[in-house]
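J.: I'll drop the sequence and a predicted model, then ask my questions.
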Amino acid sequence: MKFSIPMTAIVLAAGLATTAGAQTLQKIADANKITVSYREASVPFSYLIGSSKAVGFSVELSEAIIDDVRKKLKKPNLEVAYMPVTSQNRIPLLVNGTYDLECGSTTNNTARAKDVAFSTNIFYTGTRLLVKKSSGIKNYADLAKKTVASTTGTTNAQVIRKYNADKKLDMQLVLGKDHDDSLLLVESDRAVAFAMDDILLFGLIANSKDPASLQVVGDSLQVEPYACMVRKDDPEFKKLVDGTLNRMMKSGEFTRLYTKWFMGPIPPKGVNLNLPMGAELKANLKALSDKPAM
């Protein structure tokens, strides 16, 4: 399930338009294969347990979409390939056709919508701070002249960089290659805080080496929606993805999955995040909106 992505593919992808065939369903039918991405450390959305198996809330949403693709194409034996992506390469690799569907922990915003399309929103979150309890840090003002981590290719890195400039805090920002790497920067005292979506921080703490030593602090700097990501200018495939998600939201299946991953014990340690559904997501179960963050 896990394999490396050649750097040449990433470089080429960055300069390519969606000539990889915007019509995703036809591409899948011709190859008798759909390729879906997963994240390695976006707990509880999409993350690895062991060395090769991805699990999570978004993974199960992907599986429901794949089932609907099989039905739509009348291909019950459709091959499914899985590949890991990072915050940095997830958009270019989708744009150039390397994979077909991303359901992970990607913010739906207007800047990204220039390159890709987004489904109905599946979660809402905001940037906060993961710190050691012993650090004494309670909010952003405490970060003045200190080293702060975030993850390459995320909206959070942009948010904390702007906040730093606006408030003249003189923070030093260091970027991890993925969320596990950014967490390690705090655990090893190379950074005093990790700025990221609060839900991902709670998930990282739950599966960390010493959960009792870490906490999430600070005001939420903004509210951002997560959504599944598909190639731009392919209304047929977006309609299918939205149809799956909207049906699950209306039927209660989406809420059942939410309860499983956010209100119950999750692998591998059986930790319960105990995070009730927020007001924004509850409202979107009725609105079925794909409205982006600005």
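T.: Now that the structure is in, tell me what you want to look at.
J.: all contacts plus neighbour counts: C-alpha atoms, from now on.
T.: Fine.
J.: What segments of the stretch 51-200 of the chain are strands?
T.: Along the stretch 51-200 of the chain, counting by DSSP state E, counting those that start in this stretch, strands occupy 53-55, 79-84, 116-125, 127-132, 147-151, 172-176, 193-197.
J.: Check which helices and strands the third one is in contact with.
T.: I take that to be strand 116-125. Packing contacts for strand 116-125, counted by 3 or more C-alpha pairs under 8 Å, 6 or more residues apart in numbering; DSSP states H and E, involve strand 224-231, helix 235-251, helix 279-287.
J.: Run a quick neighbour tally on Lys168.
T.: Lys168: 12 surrounding residues under other C-alpha atoms under 10 Å.
J.: now swap in Thr19 and tell me
T.: Close neighbours of Thr19, defined as other C-alpha under 10 Å, add up to 10.
J.: Skipping adjacent residues, who's closest to it in space?
T.: Nearest non-adjacent residue to Thr19, counting by C-alpha to C-alpha, 6 or more residues apart in numbering: Asn96, 7.1 Å away.
J.: Please identify the deepest-packed of the helices and strands packed on strand 116-125.
T.: strand 224-231 (a mean of 25; mean count of other C-alpha atoms under 10 Å).
J.: What are the contacting residues of that strand?
T.: By C-alpha atoms under 8 Å, 6 or more residues apart in numbering, the residues outside strand 224-231 that reach it are 18, 22, 24, 94-95, 100-109, 115-126, 237-238, 290, 292-293.
J.: same question, stretch 22-40
T.: Outside of stretch 22-40, the residues within contact range by C-alpha under 8 Å, 6+ apart are 21, 46-48, 54, 59, 62, 66, 69, 73, 75, 78-86, 98-104, 231-234, 236-237.
J.: what's the host helix or strand of Leu12 in contact with?
T.: Here Leu12 sits within helix 7-14, counting by DSSP states H and E. With contacts defined as C-alpha under 8 Å, 6+ apart, helix 7-14 is touched by Asn89, Pro92, Leu93, Val95, Asn96.
J.: could you point out which element follows that helix?
T.: Scanning forward in sequence from helix 7-14 by DSSP H and E, the next helix or strand is helix 24-31.
J.: got another, please set it beside the one above:
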Amino acid sequence: MLNKPLFYRSSYLAIALLLLISPLCRAYNIHSKPTLERIAETKTITLGYQDDAFPFSYIESQHPAGYSIDICNKIVDALKVKLKIKDLKVRWVKSSTASQFVLIKNHVTDMMCIPAFYSEARHQQAEFTLPFFFSSTRFITRKNNHTDTIHDLAGHSVLVKSGTIYVEQLHQLNKMNDLNLNIELDNNNNAAFHNIESGESPALISSYVLLKGMMTLAPNPDEFEISDEVFSQPIPAGLLLPLNDRDFKSFVDDTMKLILISKDFTNLYQHWFMSPIPPKAINLNIPMSTALKALISATSNDTN
């Protein structure tokens, strides 16, 4: 059995609730205009997206699409009302998991519309919105590898996407359990999964939801399996916002509260995780987690 690292024993729902009621207090950055003021002046909001994070953020018909993209669009609709700008322009900037923090820090984007899984180290680089998903860390492998646990991978090379929280998790597991893993980094989920398909690499470590998305998109999904073994409790995923901008974070979080407790959110979740997703009619069949239900309940109580 794996030794349980510290992050495994953490209460990520408690982190989510902390983000709900108490944004971090930081010194205001005098070198940049507040985000809301800048958006009002330019009548443009700049949003980041990924093309390899199905079903959260990917490209469909040459446009960003996905669960987190839909949530961002709802926030933009609320922003149009707040700023009284009906023709607010949306500019999309392609990002990666690793570059998203640089884009936010340098104000290249106003908000990242991709699933940013929370960690304390990441929270020092950017603000997180309220979570809209929770997912644990697992690995995917080909069934014919007969790999059931992380110990079966001991001494082998494993893939993990650069810039993710899974890199840190894997290093901790490797050290605490003396697995002698060779950790290889890739910067694209689709390319990493191709290495699993070809047999070049035995396993890819990521969040369960992203792994299931990759598997269901594969030509032969039955050839793969996702580990039952988990390396973390369900981790909250939110959108990234700039540091030191309390007004913008407050607006986005207030909007997120209304989104989470609305009937539209239930329909949105059902569309992306419990229904066939066009055009390939892929059904991920991932019921809403206990952690997300608890957050919605707490948000509803707080709002009322």
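T.: Sure, I can see it. For clarity, every value in this text was computed on a predicted model and none was experimentally measured.
J.: And the TM-score between these chains?
T.: Once superposed, the chains reach a TM-score of 0.88 (TM-score structural alignment, normalised by the length of the first structure), with 272 aligned residues with a C-alpha RMSD of 1.6 Å.
J.: Next, the buried residues of stretch 24-39 of the first structure.
T.: Buried residues in stretch 24-39 of the first structure, counted by 16 or more other C-alpha atoms under 10 Å: 24-25, 27-29, 32-39.
J.: What of stretch 153-172 of the second structure?
T.: Buried residues in stretch 153-172 of the second structure, counted by 16+ other C-alpha under 10 Å: 153-154, 157-167, 169-170, 172.
J.: In contact with the residue nearest the centre of the second structure, which residues?
T.: Residue closest to the average C-alpha location in the second structure (C-alpha atoms, centre = their mean): Pro115, at 1.9 Å. By C-alpha under 8 Å, 6+ apart, Pro115 of the second structure lies in contact with Phe56, Ser57, Ser68, Ala237, Gly238, Leu239.
J.: Would you confirm that the second one contacts Asp70?
T.: I take that to be Ser57 of the second structure. No: when contacts are counted by C-alpha atoms under 8 Å, Ser57 of the second structure is not listed as touching Asp70 (9.2 Å).
J.: Quick one: the helices in the stretch 51-200 of the second structure, in order.
T.: For the stretch 51-200 of the second structure, applying DSSP state H, counting those that start in this stretch gives helices covering 67-83, 100-105, 120-123, 165-176, 189-198.
J.: which parts of the first one are buried?
T.: So that's helix 67-83 of the second structure. Neighbour-count burial for helix 67-83 of the second structure flags Tyr67, Ser68, Ile69, Asp70, Ile71, Cys72, Ile75, Val76, Leu79, Lys80 (criterion: 16+ other C-alpha under 10 Å).
J.: ok, back up a step: map the residue nearest to the centre of the second structure across to the first structure for me.
T.: Superposed on the first structure with TM-score structural alignment, Pro115 of the second structure falls opposite Ser105.
J.: Mind listing what's buried along stretch 261-277 of the first structure?
T.: Neighbour counts over stretch 261-277 of the first structure (16+ other C-alpha under 10 Å) mark Trp261, Phe262, Met263, Ile266, Pro267, Val271, Asn272, Leu273 as buried.
J.: what do we get in the second structure for the second one?
T.: So that's Phe262 of the first structure. By TM-score structural alignment, Phe262 of the first structure lines up with Phe273.
J.: What is the neighbour count of Met214 of the second structure?
T.: 21.
J.: equivalent range in the second structure for stretch 58-65 of the first structure?
T.: Aligned by TM-score structural alignment, stretch 58-65 of the first structure corresponds to residues 68-75 of the second structure.
J.: Equivalent analysis for stretch 151-165 of the first structure, please.
T.: Residue span in the second structure matched to stretch 151-165 of the first structure, by TM-score structural alignment: 161-175.
J.: what does the residue nearest to Thr19 of the first structure align to in the second structure?
T.: Checking TM-score structural alignment: Asn96 of the first structure goes with Asn106.
J.: ok but Asn301 of the second structure is inside a helix, no?
T.: Yes: the assignment for Asn301 of the second structure by DSSP: H, G, I helix; E, B strand; the rest coil puts it in a helix.
J.: what's near enough to touch Leu288 of the first structure?
T.: Neighbouring residues of Leu288 of the first structure by C-alpha under 8 Å, 6+ apart: Thr120, Asn121, Asn246.
J.: Now check it against the second structure: what is it aligned to?
T.: Alignment note (TM-score structural alignment): Leu288 of the first structure maps to Thr299 of the second structure.
J.: ok, now how distant is Cys220 of the first structure from Asn156 of the first structure?
T.: Careful, residue 220 of the first structure is Ser; it's not Cys. Distance from Ser220 of the first structure to Asn156 of the first structure, counting by C-alpha to C-alpha, to the nearest Å: 11 Å.
J.: hmm, back to that, could you turn the buried ones of the contacts of stretch 22-40 of the first structure into a ChimeraX selection?
T.: Filtering the contacts of stretch 22-40 of the first structure down to the buried ones (16+ other C-alpha under 10 Å) takes a single ChimeraX command:
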select :21,46,47,48,54,59,62,66,69,78,82,83,84,85,86,98,99,100,101,102,103,104,231,232,234,237
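J.: Please give the element, helix or strand, for the closest residue to Thr109 of the second structure other than its chain neighbours.
T.: Residue nearest to Thr109 of the second structure in three dimensions, not counting chain neighbours: Thr46, with 4.9 Å by C-alpha to C-alpha, 6+ apart. For Thr46 of the second structure, the host element (DSSP H and E) is strand 44-49.
J.: how much does that strand stray from the first structure?
T.: Superposed on the first structure, strand 44-49 of the second structure shows a mean distance to its aligned partners of 0.7 Å (mean C-alpha distance after the TM-score superposition for the first structure).
J.: Which part of the first structure matches that strand?
T.: Per TM-score structural alignment, the counterpart of strand 44-49 of the second structure in the first structure is residues 33-38.
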